[in-house]
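Visitor: below are the sequence and a predicted model for it; my questions follow.
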Amino acid sequence: MAPQSISAKVCEVLYQLPTRIICTVIVIFQCVILDYYLVTHKGYAWLAFIAADLAVVFVFVAAFVISYRHLLMSRESSTQMTEVRPGSLPLGYIAWGVYSLALVARIVVIFRTFVFNLSESEFFGPNLLKLSLSLSSPIFLLLLMTHNNAPITSPRRQYIEEITGSVPLDILDSVEILDVLFTNQSRILLPFSLEHAILSVSCINLVLPVLPLLTLSRTHFGYKKLADGLLMGHRLLHMIVVNVPYLVIRLIIWHGAEQSVSVLLTKNIIMIFLTLHDLYAWKQEKELEKEENARNYEMEERNSITDNQAL
């Protein structure tokens, strides 16, 4: 039994560690690249952001350690046929909150001061900047993977995907819409209010994944479930905060500023349509459920009256 136990623990470590190591490496790489842009274009005083980088790495490592212990306890309890809930894992959404705030601070400085001076002919130009910002999407995925061990076909996994399924694409959407702020031409054609709206909405939506992570934390990553009404409210909030603003901004860029439109405009339309369709279907189900309950209540009343008359 001892050798089997040791080999099982070794397999567990090998299963859990790579995801955490890769996520940490990507976070550090993104921080270094963004710090280089700041120092190169703003001066050495911006090396102060290294303090924020250390805070981000520290909270990610702490979240990984705690989640590893919880998931290991959960896996061991399942082999012993005992039910142990793995805990709320609060550092998951705290880690993303700290990380996203540090990221947004850099984005605001970069896009309000020198992004329009970047040249595509340079290695540290707009392409590398966009690539480094887009790394937030796999960072979110890896952070999520390290905080649950739900089997692929389980209801827990389906619940987690329903809560977070669109987040990685929304992060890429937030980075893509910033593309119009990179060139001098776009900066001249776009009104200041539109530039401000694009930057504001993108930054908000980079912080927004805190909410699904918080929701999963409070529901113990699928061990509990949100009420249908709260789940639908979560999807409506997501539609209003993410897809509707991006759709409006892209239409303004297309028709008002006469700029080329992104294909992600179609993604915004599809997500809005699906959310409204699901809302309508959910309301129809609730109406049918109310009618069924009313019929059952009426039938019980009739049966009660009949029994009283028989007595």
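Guide: Looks like it came in fine.

Visitor: going by C-alpha atoms from here, please, whenever you check contacts or count neighbours.
Guide: Fine.

Visitor: what's around the closest residue to residue 225 other than its chain neighbours, how many residues?
Guide: The spatially closest residue to residue 225, leaving aside those adjacent along the chain, is residue 219, at 6.0 Å (Cα to Cα, 6 or more residues apart in numbering). Residue 219: 15 surrounding residues under other Cα atoms under 10 Å.

Visitor: from memory residue 219 sits against residue 226, does it?
Guide: Yes. Contact criterion Cα atoms under 8 Å: residue 219 and residue 226 qualify, at 7.1 Å.

Visitor: re the thing from before, wait, what's in contact with the residue nearest to residue 225?
Guide: Going by Cα atoms under 8 Å, 6 or more residues apart in numbering, residue 219 touches 88, 225-226.

Visitor: here's the one I want to compare it with:
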Amino acid sequence: MAFVNVILNKMCLELKNIPMKVLCIMLVILQSFFMDVIIINCYGTGPGGEDECKHCKLCYWWIAGDALIVAGFIVTFVVSYKHLEYYSNSRRLNKKHMSYGVPLSAIVWFIYSSYLSAKVAVIFITAIDDKLKSTDFYGPQFLKTGICLSGVVFILFVASHHKAKENSKERMYITSVSSGITFDVLDTVDFLDVLFVNETGLILSYPLERAILAIAILNLLRPTFSFILIILNHFNATKLSRELSAANAVVYIFFVNVPFMAVRMYLWHNLDSDMSVFLVKNFVMIFIGLNELHEISLEKTQEQDSSVIEMTPRLTTAHRPTDLVDSSPEGPPQYTDALVNRNETADV
């Protein structure tokens, strides 16, 4: 039994995070399948269909783009693996600060999220969502599942770029950020739910529809900014600058939660839409973000006050009134300051 445990431990050390990378790539492929099937089937019925769209063949080019995305993920994982191994074996560099992440990962993730956002935009702009029926297998739930997979992909993608130990502050920071991004993706899918007219029965104005779609797409792109921050502070191995922390809080408040809450409140009060449970999440996250901005501002003010105190010249011994006399226990105080002695001589 002990021999088996040794073999399993050795296999885990050799494999490292390869299973997570493989699973991440498989989910990217699965998500591409979900989105492409909806676009190809609904934008045109496909070759030989009665209502075949003349642009249907062009829809298959989405698959070529997906292949490039998958290739980009593979290249990123290979480069990140070599990056981690190089800095782990180097003795001249600080492994704690230099052993995590590469800029190529942020670029690939931005391309991936942009491509996913483009698919979402095409589906809702061309009214493909109106053709989806809840009774069909390729229905609204199929599309929502495909979009939700991006949150899981983000967790696996980030987990494949570090060697943080279990229960370390780096691991807890990574888990916190990844969980928050996944929660925001679910919030985005729930936000897009109002655009499915066949399910909600809501008749929205054209500007409101485009505003909802634009806000949702921005939220699908926002994980790129979070991933850049993770790289900049080396997965919490170094402290993030105060300016970047404030920028992250501002983006999270005014580009995600405030628009989501405002639109949901409008739909609730003016169109009698069902109140989403994520409305409470938006309110709580706004409060947390504002509190974070307050703490950052308070910390900056305290540092400025301390620097002013340090720059103030200290009083020397001769300038302090208590040092003008010699409090000797043998007799009355004897003045030692030269100015006081001159005054006594003048009085005499």
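Guide: Perfect, thanks for sending it. Every value quoted in this text rests on a predicted model; they were computed, and no experiment measured them.

Visitor: quick one, what contacts the corresponding residue of structure 2 for residue 240 of structure 1?
Guide: Using TM-score structural alignment, the equivalent of residue 240 of structure 1 in structure 2 is residue 254. Not one residue lies near residue 254 of structure 2 by Cα under 8 Å, 6+ apart.

Visitor: what about the residue nearest to residue 225 of structure 1, distance to residue 171 of structure 1?
Guide: Distance from residue 219 of structure 1 to residue 171 of structure 1, counting by Cα to Cα, to the nearest Å: 23 Å.

Visitor: could you do residue 44 of structure 1 as well?
Guide: 29 Å.

Visitor: more crowded one of these two?
Guide: Between residue 44 of structure 1 and residue 171, counted using other Cα under 10 Å, the more crowded position is residue 171 (25 against 12).

Visitor: what's the helix or strand for that one?
Guide: Under the criterion of DSSP states H and E, residue 171 of structure 1 resides in helix 167-177.

Visitor: can you tell me what part of structure 2 that helix aligns to?
Guide: Aligning helix 167-177 of structure 1 against structure 2 (TM-score structural alignment) gives residues 181-191.

Visitor: mean deviation of that stretch from structure 1?
Guide: On superposition with structure 1, the mean distance recorded for stretch 181-191 of structure 2 (mean Cα distance after the TM-score superposition for structure 1) is 1.2 Å.

Visitor: stretch 20-36 of structure 2 now?
Guide: Stretch 20-36 of structure 2 sits 0.6 Å off on average (mean Cα distance after the TM-score superposition for structure 1).

Visitor: neighbouring contacts of that stretch?
Guide: Taking Cα under 8 Å, 6+ apart as the rule, stretch 20-36 of structure 2 contacts 59-60, 62-63, 66, 70, 73-74, 77, 119, 142-143, 146-147, 149-150, 153, 156-157, 159-160.

Visitor: that older thread, please report how far the equivalent of the residue nearest to residue 225 of structure 1 over in structure 2 lies from residue 130 of structure 2.
Guide: When structure 2 is aligned by TM-score structural alignment, residue 219 of structure 1 is paired with residue 233. Counting by Cα to Cα, the gap from residue 233 of structure 2 to residue 130 of structure 2 is 44 Å.

Visitor: now residue 74 of structure 2
Guide: Applying Cα to Cα, the value for residue 74 of structure 2 to residue 130 of structure 2 is 35 Å.

Visitor: same thing with residue 248 of structure 2?
Guide: Note on residue 248 of structure 2: its distance to residue 130 of structure 2, by Cα to Cα, is 36 Å.

Visitor: residue 71 of structure 1: neighbouring residues, count only.
Guide: Count around residue 71 of structure 1 with other Cα under 10 Å applied: 21.
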